[in-house]
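S.K.: need a structure here:
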Amino acid sequence: MSAKRILPARNVVDIDGLIRIADRAEATLLQLRDDLLAPWPRKTSPMISGTRLAQMCNIERTKLNHLCSKGIIPAGQLKGNGRSRMFTLAEARAIVQQIGPHKRRPAGTLGLVVCCGNFKGGVGKTTTTVAVAQGLTLMGHSVCLVDLDPQASTTTLMGFVPDAEVTEDMTVMPVVYGDKEDLLYAALPSYWDGIDLIPSSPDLFGADYYLPNKQASDPTFQFWDVLNKAMQPLREKYDVIIIDTPPTLSYLALASFMASDGMIIPLPPETLDYASSTQFFRQFSELFNSMRHGKQIDKEFEFIKIVLSKVKSSVSMTDIVKTWIKQTYPELLGTAEIPETDLVKNAYAEFKTIYDLESYDGSQRTYNRAIEAFNAVVAELDVSLQTCWAHREMKEAA
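M.R.: You can find the predicted model right below:
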């Protein structure tokens, strides 16, 4: 008689088990967010130092202090021995708009829609999207940040818990269903002065069921134009509308591409990410080519900018892959890069971007270099925006 085999215990998970796991995960995230954002369970904007504000305005700190003492600009709050000043984000943005060197959107021109896209995860799409939005506001622009990713990472990074705090009618879905004609209803003021947020939630997965069914039942329906039409009032109100797109070639992603004037593609200089980028451009080009031949629709982007993200300067392959990227995309690749540092990774771990940090406990040089890197990326994007506005202004005048 053979001995009975003793099998390892199974860890079976049924539907009720999945529900319990989901409930626990949501409760844990809520608690983590509340702990990390203490004393309030909502993000608050950082204070801006006088030194940093002077850099934003491209003037010496002594000049900034002089303007404060004369009452030409807000005086801020004196700190320590009274020699340093701190400004609220709203004060800093107002001062930048008053005396900063940055150009504004020309009067009479519409705001521009810029999407941030890549079909591969882990490339820094969401963090780049939010940081670019913040950086543009520090140049004086008004921004509407639109989260179209059903995973809602941008919404989370902006201080909301999607499942608990965002309902379907707060997202773009009422426009998708045809219940609303534009997106103004969904733009919520955020903790960051100058950014309004249109949040996301898992409800957005429903768009890829509804849109193809609607298209099949109504041949006159144009799913690719749903967001473009709804963007018009946003273009009138904001300087820049930035979209965090879905990470797949979905119906909602296509609608967001069709609504966009420009595109940012974060791309880490790593072999697999580079290989994935070639597939992205192949799928991207074939999609629009099929739209051109099947629907007689042409699409033109004012600019497409590849941004090297999560750059690991200490890795030997980094420079080699950079060379591949430069050879492949010479007309698209920007010169500014986003480094991967412990400072940046630790900020993301606390639901923050580099711009959310008021100071850094470690090396001030590391902090300054990280800020300068993101500022350079934002400045390059602003050049593309200004060029687009200039051409449109000239066209209107002709």
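
S.K.: Every contact and neighbour count from this point should use C-alpha atoms.
M.R.: Noted.

S.K.: does Arg104 count as helix, strand or coil?
M.R.: Following DSSP: H, G, I helix; E, B strand; the rest coil, the label given to Arg104 is coil.

S.K.: Now Thr127: closest residue in space, sequence neighbours ignored.
M.R.: Sequence neighbours aside, Thr353 is the residue nearest to Thr127 in space, at 6.9 Å (criterion: C-alpha to C-alpha, 6 or more residues apart in numbering).

S.K.: Following up with a second sequence; could you model it the same way so I can compare the two?
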Amino acid sequence: MDALGCPRYSDYYHSRAIVTQNHKGGTGKSTTSGALAVAAALDMHLNARTLLIEWDPQGSIGSGMIQSVAEDDVFLTAIDAILGVYEEDSDYKKYLDLGYSEEEIIESMPFSTHLPNLDVITAFPTDARFKDKYWQCSREERTELLLRFKEVILPVLKKKYGLIIIDTPPEDSPITWAADEAADGILVAVSPREYDYASTTDFMLTISERFKQSPSKGENLRWFKVLAVNVDDKSPYEKIVLDKLVRTVQELFMSANIKNSEAFKAAASRGRTVLDIKKSEELCSPKQLDVAEESVMAVYQQFINEIKSFSVKERSNA
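M.R.: Here you go, the predicted structure:
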């Protein structure tokens, strides 16, 4: 698109980091993260460089998107970059000792995917060590750890990517707090099930208090929304739960939602999103794929319009 002279997203909008979150697992959060990242990358009118950061040590959506890996490629996760300066035997520290700057190391961390303007940074189970490191630190050191991604790593990534989506683990722990500190916005994905509703309600009641205790006091957040996913429009029970959810979160609730469809499971089993599969592959019924794609795109359009609304750059009249 750049070769055709089309305007870039970064020409008009500031780069934003959006964290997808829910402290309960199995809500469809990772599926949502991947689908929104791919939708943004496929949006030719948006023309934005998009980065998906896998923050969950148990996640796999990012690694499934990587196009190719050479034998000598070194995987560095976001947590590796945060802890690398503290760990003498880490790959990150070794690169620093070889004379590379932090900016050079961070710029080389993302891997390319099947889409030219979508890159990913994966996570590994070893990232869980962040929590151990955090609890071993003094109060001042804990603050430094929580802010390192925001103050050192993210600014480098924002120079290249207009939209950064961070898929966090289903837990309320230091590893999630570090992502929240860097977030410009938070998207809470919730399924219309009674137990998911109860968990999300508890989450909404506690998150404001937690942000008050955080280094940034939540002042970094410009946007916060709740998204219903895995919705079955034919279920009277789910409609009742959705109504309860709307009454609880009110204006924070996104009007569009992601529907329940077999296509999501079919795509996930192959490490892809529903926007990456074709009807000719016969992985699910054509109708199920239509339902999935249409709902994802409806959510994406609302999502990206809302992100744009607080990201416009001030332009000179000269």
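
S.K.: sorry, back to before: corresponding residue for the residue nearest to Thr127 of the first structure in the second structure?
M.R.: Counting by TM-score structural alignment, Thr353 of the first structure corresponds to Thr273 in the second structure.

S.K.: measure that match to Glu209 of the second structure for me?
M.R.: Counting by C-alpha to C-alpha, to the nearest Å, the separation of Thr273 of the second structure from Glu209 of the second structure is 35 Å.

S.K.: In terms of neighbours, single out the busier of these two.
M.R.: A count of neighbours by other C-alpha atoms under 10 Å puts Thr273 above the other of Thr273 of the second structure and Glu209, at 28 against 12.

S.K.: How about the contacts made by that one?
M.R.: Applying C-alpha atoms under 8 Å, 6 or more residues apart in numbering to Thr273 of the second structure gives the contacts Thr31, Gly34, Ala35, Val38, Phe264, Ala267.

S.K.: May I ask which two of the residues you listed are separated the most?
M.R.: Val38 and Phe264 (13.7 Å; C-alpha to C-alpha).

S.K.: What does Asp193 of the first structure correspond to in the second structure?
M.R.: Counting by TM-score structural alignment, Asp193 of the first structure corresponds to Pro116 in the second structure.

S.K.: And for its match, the neighbour number?
M.R.: Count around Pro116 of the second structure with other C-alpha under 10 Å applied: 11.

S.K.: could you list every residue that touches it?
M.R.: Taking C-alpha under 8 Å, 6+ apart, one finds nothing in contact with Pro116 of the second structure.

S.K.: which element is it on?
M.R.: Under the criterion of DSSP states H and E, Pro116 of the second structure resides outside all helices and strands.

S.K.: For Glu270 of the first structure, see how far away the aligned residue in the first structure for Val246 of the second structure is.
M.R.: In the first structure, the residue paired with Val246 of the second structure is Lys326, using TM-score structural alignment. From Lys326 of the first structure over to Glu270 of the first structure the distance is 13 Å, taken as C-alpha to C-alpha.

S.K.: higher neighbour count, the two?
M.R.: The residue with more neighbours, out of Lys326 of the first structure and Glu270, is Glu270; 23 against 13, by other C-alpha under 10 Å.

S.K.: Trace that one over to the second structure, please.
M.R.: So, by TM-score structural alignment, Glu270 of the first structure is matched to Arg193.

S.K.: wait, isn't its match in contact with Pro236?
M.R.: No: assessed by C-alpha atoms under 8 Å, Arg193 of the second structure is found out of contact with Pro236, at 11.6 Å.

S.K.: shared neighbours, those two?
M.R.: Counting by C-alpha under 8 Å, 6+ apart, nothing touches both Arg193 of the second structure and Pro236.

S.K.: what about the match of Thr353 of the first structure, distance to Thr31 of the second structure?
M.R.: Using C-alpha to C-alpha, we find Thr273 of the second structure at a distance of 7 Å from Thr31 of the second structure.

S.K.: Alignment lookup: Ala25 of the first structure to the second structure.
M.R.: In the second structure, Ala25 of the first structure lands on no residue (TM-score structural alignment).

S.K.: neighbours of Ala25 of the first structure, just the number please.
M.R.: The number of residues packed near Ala25 of the first structure is 12, by other C-alpha under 10 Å.

S.K.: OK, contacts around it?
M.R.: Ala25 of the first structure neighbours (C-alpha under 8 Å, 6+ apart): none.

S.K.: right, and the helix or strand after the helix or strand encompassing it?
M.R.: Per DSSP H and E: Ala25 of the first structure is located in helix 15-36. Per DSSP H and E, the first helix or strand lying C-terminal to helix 15-36 of the first structure is strand 48-49.

S.K.: which helices and strands sit right next to that next one?
M.R.: Counting by 3 or more C-alpha pairs under 8 Å, 6 or more residues apart in numbering; DSSP states H and E, the packing neighbours recorded for strand 48-49 of the first structure are strand 84-87.

S.K.: buried residues in the strand it packs on?
M.R.: For strand 84-87 of the first structure, a neighbour-count test (16 or more other C-alpha atoms under 10 Å) marks Arg85, Met86, Phe87 as buried.

S.K.: Pull up the aligned stretch in the second structure for it.
M.R.: By TM-score structural alignment, strand 84-87 of the first structure lines up with nothing in the second structure.

S.K.: Quick check: buried residues in stretch 224-231 of the second structure?
M.R.: Buried, per 16+ other C-alpha under 10 Å, within stretch 224-231 of the second structure: Lys225, Val226, Leu227, Ala228, Val229, Asn230, Val231.

S.K.: so where does the third one fall, helix or strand?
M.R.: Translated: Leu227 of the second structure. Secondary structure (DSSP H and E) places Leu227 of the second structure in strand 223-228.

S.K.: The first structure: matching residues for that strand?
M.R.: Using TM-score structural alignment, strand 223-228 of the second structure pairs with 303-308 in the first structure.
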